[in-house]
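Visitor: No letters, just coordinates:
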C-alpha cells in the first residue's frame, strides 16, 4: 500500500512585546484549556500574508494590536491530532492592548520579563525562538 504524503499545515504567530522602564516584556497567553503558556498563533488565512495573519491572531487571542515586523524571527514545527504544523514566527511591538477581544473569556494573558517567558513556555522549539528574541531584545537595539 502506498504511503500517503503528509501535508504540513502552515501557521503564523507573533511574540507580542513591549519595553517598560527599559525592560523588555513578552505577553504570554494560555492555551484554550489554560494548561500551558504560549504566544498567539494560528493558520495562515487564504489571501493574507503570514505576518498579517499573525497580527489577526494576536488580536483574536490576546487583544493586542501593533505593526508586525515582516522579518521572520524563526519557525518551529509541532504535531497535533496526527497533523504536522509549521509555524512562522514574527515580532509584534504592542501599541494597543484591549480588554475586549474575541477570545477574552477563553484565555488568560500575562506580561512577563523576556527571561521569565522562556521559563514559562514548555514547548522547546518555541523556547528556542524566545531565547533568540532575548538575545536581540529591543533594549539591545532591535
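Guide: Perfect, thanks for sending it. Nothing here was measured: the structure is a model prediction, and the numbers come from that model.

Visitor: CA only for contacts and neighbour counts going forward, please
Guide: Will do.

Visitor: Which neighbouring elements make contact with the helix or strand that contains residue 28?
Guide: Assignment of secondary structure by DSSP states H and E places residue 28 within strand 23-30. Helices and strands touching strand 23-30, by 3 or more CA pairs under 8 Å, 6 or more residues apart in numbering; DSSP states H and E, are strand 8-20, strand 37-38, strand 109-113, helix 114-120.

Visitor: Residue 60 should be in a helix, yeah?
Guide: Yes: Residue 60: assigned to a helix according to DSSP: H, G, I helix; E, B strand; the rest coil.

Visitor: can you tell me how far it sits from residue 128?
Guide: When distances are taken as CA to CA, to the nearest Å, residue 60 and residue 128 turn out to be 25 Å apart.

Visitor: quick check: angle from the strand holding residue 28 to strand 8-20?
Guide: Here strand 23-30 runs at 140 degrees with respect to strand 8-20, directions being taken by axes from the mean of the first three to the mean of the last three CA atoms, to 10 degrees.

Visitor: Pull the residues that contact strand 23-30.
Guide: Applying CA atoms under 8 Å, 6 or more residues apart in numbering, the set of residues contacting strand 23-30 from outside is 15-19, 36-40, 61-62, 107-114, 117, 137-139.

Visitor: then this one, side by side with the first:
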C-alpha cells in the first residue's frame, strides 16, 4: 500500500510510471511460435508477467524475474524489447497511466511449482489466440506481431 501511494504521488507530479513485462515464448514441434499467458491474480484476465522495475537490475533482468515469479518459466530475454505499451492501472483508488517495456523471453524450462502457482493459471497459445484474449489493445498488437522470424 505504501508503494502504491508513492507511485500515485509520482504520477500526480506528471512523471512517467514504468513497468517491465515478459512475453514467454517457445516453438512447438512444427516450428510455430507459442506464447504463454497467465491470469491476473485479481481479475482472472489473461495477461503477461509484468511488474515494477527492480533496484540494481536492468529492465530485461527484471522481466525475467517477473516471468519466474508469476509464470514459473525460466529462459533468456532477448536484448531488444518487443515494444512498449501503455495502460491505466488502479492504485489506491486512483488511476495512473503506466508505460510497459516488453521483452521476449525464450523459455527453456517450465516449472510445475512456482511462487504464484496458487494465484494464477497459465496457457500456451498461438500469438493470434493470445492476442484475442488480451484486453490491452497495444499489448495484443505486439503479441499478434510475433512470428518465427521476429523471435529468432
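Guide: Perfect, thanks for sending it. Remember, predicted model here, so these are calculated numbers, not experimental data.

Visitor: Give me the TM-score for this pair.
Guide: Comparing the two superposed chains by TM-score structural alignment, normalised by the length of the first structure, the resulting TM-score equals 0.89, with 136 aligned residues with a CA RMSD of 1.5 Å.

Visitor: Counting neighbours, go ahead and name the busier of residue 60 and residue 128 of the first structure.
Guide: Just comparing residue 60 of the first structure and residue 128: by other CA atoms under 10 Å the higher neighbour count belongs to residue 60, 19 against 15.

Visitor: I figured the more buried one hits residue 106, correct?
Guide: No: between residue 60 of the first structure and residue 106 there is no contact, the gap being 10.7 Å when judged by CA atoms under 8 Å.

Visitor: so how many other residues sit close to the residue in the first structure that residue 79 of the second structure lines up against?
Guide: Residue 79 of the second structure maps onto residue 70 in the first structure when the alignment is built from TM-score structural alignment. The burial metric for residue 70 of the first structure, expressed as a neighbour count using other CA under 10 Å, is 14.

Visitor: now do residue 25 of the second structure
Guide: When neighbours are defined as other CA under 10 Å, residue 25 of the second structure has 24 of them.

Visitor: Name the nearest residue to it, sequence neighbours excluded.
Guide: Spatial nearest neighbour of residue 25 of the second structure, excluding adjacent residues (CA to CA, 6 or more residues apart in numbering): residue 35 at 4.5 Å.

Visitor: Compute the distance between the one you found and residue 21 of the second structure, please.
Guide: Look at residue 35 of the second structure and residue 21 of the second structure: by CA to CA, they are 13 Å apart.

Visitor: One more: residue 110 of the second structure?
Guide: The value you get for residue 110 of the second structure to residue 21 of the second structure, if CA to CA is used, is 17 Å.

Visitor: Please say which of the two ends up with more neighbours.
Guide: Summary of the neighbour comparison: residue 110 of the second structure and residue 21, criterion other CA under 10 Å, with residue 21 having more neighbours (30 against 13).

Visitor: Once you drop chain neighbours, what's closest to that one?
Guide: Spatial nearest neighbour of residue 21 of the second structure, excluding adjacent residues (CA to CA, 6+ apart): residue 50 at 4.0 Å.
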